[in-house]
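**Student:** model the structure of this input:
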Amino acid sequence: MAFSSSLAPFLPASGTFRAHPTRRLQAGAPERLAASSSPPPDVVVTRERGKNAKLIAALEKHNIHSLELPLIKHVEGPDTYRLSDVLRDDKFDWITITSPEAAAVFLQGWKAAGSPKVQIAVVGEGTARVFDEVTQSDDQSLEVAFSPSKAMGKVLASELPRSNENRCKVLYPASAKAGHEIQDGLSERGFDVMRLNTYTTVPVEDVEPLTLNLAMSAPVVAVASPSALRAWLNLVSKVNWNNSVACIGETTASAAKKLGLKSIYYPTAPGLEGPQNVENWAGPVCRVTGLVDDVGGRL
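**Tutor:** Sure, this is the predicted structure:
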């Protein structure tokens, strides 16, 4: 399984890291005793609470011990309540959706608007799956009609087909913290883009100190977004933390490099949801911990 690193592949000396019996921990007060008595984890998984199970399970296949430490949570954005009005009052050639959270928020606004007919372009298999319940029903008003050749926003911006040669209107419901590469890339190609910041992310603040200390002992932290990465660096800002970071894809890895991290690993096939994609992300984690000798042959 192919993956990339900003450094040469890291192979620790024999015995540096050991596989531990699989145990699942979550950040919070109930875990104080577990955190103080548990062996050091091999990897810290940091997505929002309830969204780490697939990666934990993929790592457990290789006897890699995970510590769950949610670093961010999603909250309403400044345009959350505008979405349904915009969908009700205007028509768009495309709706571009770039994450499962953006998809979930969009569906709420779309249903509140009376489920108007829309054509969706998605980034990633996991994002597309959020729409399965609607697309598999008898209601044909929502169609997932396009996905780029690589699950990246800049690729979507370069490949999205024009359904109208004269004026192609795109609605882009996004995180308030998302970059501008999609709207800028589409605008440069002549699309008329309306962006709505329908949600945002905030760091989790109630991290139990003993759990955080256990997390900092792990050789790898796995992050799924630049926001999660910044939240982690803020938590460890007072210590000299320079271990490895396994990123979900190239965008997060680029953010890690800009933030000064050196040992950065990421899969060449980005994405999370779906058995194959979650294994892609698990690959760099396995490699950097040294717990799997032949990642390509085992994942």
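**Student:** C-alpha only now, for contacts and for neighbours.
**Tutor:** Fine.
**Student:** strands of the stretch 51-200 of the chain, start to end?
**Tutor:** For the stretch 51-200 of the chain, applying DSSP state E, counting those that start in this stretch gives strands covering 66-68, 72-76, 94-97, 118-122, 142-146, 169-175, 192-203.
**Student:** please give the structure of this sequence too, so both can be compared:
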Amino acid sequence: MDSLAAAPGTGPATSPLPVLRVSKVAKTLKDLPTDRSLVMGVLNVTPDSFSDGGRFGSSDEAIAEGLRMHYAGADIIDVGGESTRPNADLTLPDEEQQRILPVVKALVKAGALISVDTMHASTAAKAIDAGAAVVNDVSGLDFDPAMPALIAERKVPYVLLHRRGTAATMGSLAQYENVVEEVITEMSRVRDAFVSAGVDPSLIILDPGLGFAKNEDHNWSILRAINRLNTLGHRVLIGASRKRFLGTLLTSAGKAAAPQERDHATVAVSALAAANGAWGVRVHDVGPNLDAVKVSAAWTDQAPG
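**Tutor:** I've put the predicted structure just below:
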């Protein structure tokens, strides 16, 4: 693996690839570091992503970006073909698969550990066939009824994210008396449904869904409660990268910070989440966040919960 730039199907790289920062290729989550929080790189193969404006809408562009993430040290690369921004249009599974499967195949061939970001069991199945090792499902409480049986059969780790409603309706459903306890209760019901379908509980990873049917105050309350989430006995993934609540925090002259102006705040969240026991952080800019979780691990001198 002397040069990932020459990987089949990648096309010409738009910038030189950095020195590889991973010591070995991880084939499964069990091969990944256990002495620090993991870093999951976000790779959107969509024309309408909130965070990157569809910069990686083609397979070649997405593969090249995925290779850069891999070289920057991403433990996992999360490939998605449907935007999850508020009011995003629905993407049909066939179109989603056309977007992501070539990217998944190329990055797996290059040695990256891949997660597929999808709400559709049919897409998840084809991505697993293509080499994806994790399913990251942002459907929340209204999951594809075929998904539990698929995860039980394939025995791959499954990220269960909390969300109420759909991209079009979730904003109106951000109403809670106690956001932390209600999120835990609602995620636990979905978790129980998957376990009842035969999914090994150890395969379930919980993501409290920052920004999904939650306002700024809700998001901060959840971040302060990572230790509480860890008491559920599952690994916890935090996805704060470039989210709107960070833009609001960084408002200057009455204008919220744009998505790519939120990276420094994202790094701060990653460090604090790692220090509070998050198993992983899902981010757009891999290198600085990898540095942050390494610093956090050295500072706390303990493995994540």
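**Student:** please state their TM-score.
**Tutor:** Remark: TM-score between the superposed chains equals 0.30 [TM-score structural alignment, normalised by the length of structure 1]; 144 aligned residues with a CA RMSD of 5.7 Å.
**Student:** ok, which of the strands of the stretch 51-200 of structure 1 comes nearest Val105 of structure 1?
**Tutor:** For Val105 of structure 1, the closest of the strands of the stretch 51-200 of structure 1 is strand 192-203, at 7.1 Å, according to CA to CA.
**Student:** what is the neighbour count of Glu153 of structure 2?
**Tutor:** The tally of other residues near Glu153 of structure 2 (other CA atoms under 10 Å) stands at 12.
**Student:** ignore what I typed, I meant Phe194 of structure 2.
**Tutor:** Phe194 of structure 2 has 22 nearby residues by other CA under 10 Å.
**Student:** one more: Lys105 of structure 2?
**Tutor:** Neighbours of Lys105 of structure 2 (other CA under 10 Å): 21.
**Student:** Ala145 of structure 1 too?
**Tutor:** 12.
**Student:** thought it was touching Ile120?
**Tutor:** Yes: using CA atoms under 8 Å, Ala145 of structure 1 makes contact with Ile120 at a distance of 5.7 Å.
**Student:** on that earlier part again, could you identify which of the strands of the stretch 51-200 of structure 1 is most buried?
**Tutor:** strand 66-68 (a mean of 27; mean count of other CA atoms under 10 Å).
**Student:** what packs against that one?
**Tutor:** Contacts defined by 3 or more CA pairs under 8 Å, 6 or more residues apart in numbering; DSSP states H and E place strand 66-68 of structure 1 against strand 43-45, helix 53-60.
**Student:** so can I have a markdown table of those showing mean neighbour count?
**Tutor:** Converted to a markdown table, those look like this (neighbours: other CA atoms under 10 Å):
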| stretch | mean neighbour count |
| --- | --- |
| strand 43-45 | 27 |
| helix 53-60 | 19 |
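**Student:** okay, these in a markdown table with distance to Phe3 of structure 1 next?
**Tutor:** Supplementary listing: these in a markdown table, determined by distance: least, CA to CA, whole Å:
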| stretch | distance to Phe3 of structure 1 |
| --- | --- |
| strand 43-45 | 17 |
| helix 53-60 | 16 |
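**Student:** between those, which one is nearest to Cys286 of structure 1?
**Tutor:** helix 53-60 (7.6 Å).
**Student:** tell me which residues in the helix or strand hosting Thr251 of structure 1 are buried?
**Tutor:** Taking DSSP states H and E as the definition, Thr251 of structure 1 sits inside helix 250-258. Neighbour counts over helix 250-258 of structure 1 (16 or more other CA atoms under 10 Å) mark 250-256 as buried.
**Student:** repeat that for stretch 94-110 of structure 2.
**Tutor:** Here stretch 94-110 of structure 2 shows 96-97, 99-108, 110 as buried, counting by 16+ other CA under 10 Å.
**Student:** take those and write them to a markdown table, including secondary structure.
**Tutor:** Shown next, in a markdown table, are these (DSSP: H, G, I helix; E, B strand; the rest coil):
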| residue | secondary structure |
| --- | --- |
| Glu96 | helix |
| Gln97 | helix |
| Arg99 | helix |
| Ile100 | helix |
| Leu101 | helix |
| Pro102 | helix |
| Val103 | helix |
| Val104 | helix |
| Lys105 | helix |
| Ala106 | helix |
| Leu107 | helix |
| Val108 | helix |
| Ala110 | coil |
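**Student:** closest to Ala62 of structure 2 among these?
**Tutor:** Val103 (6.7 Å).
**Student:** which residues touch that closest one?
**Tutor:** Contacts for Val103 of structure 2 (CA atoms under 8 Å, 6 or more residues apart in numbering) come out as 59-60, 62-63, 79.
**Student:** among these, which one sits closest to Ser188 of structure 2?
**Tutor:** Using CA to CA, Val79 comes nearest to Ser188 of structure 2 of the contacts of Val103 of structure 2, at 25.6 Å.
**Student:** can you tell me how far that closest one is from Val39 of structure 2?
**Tutor:** 14 Å (CA to CA, to the nearest Å).
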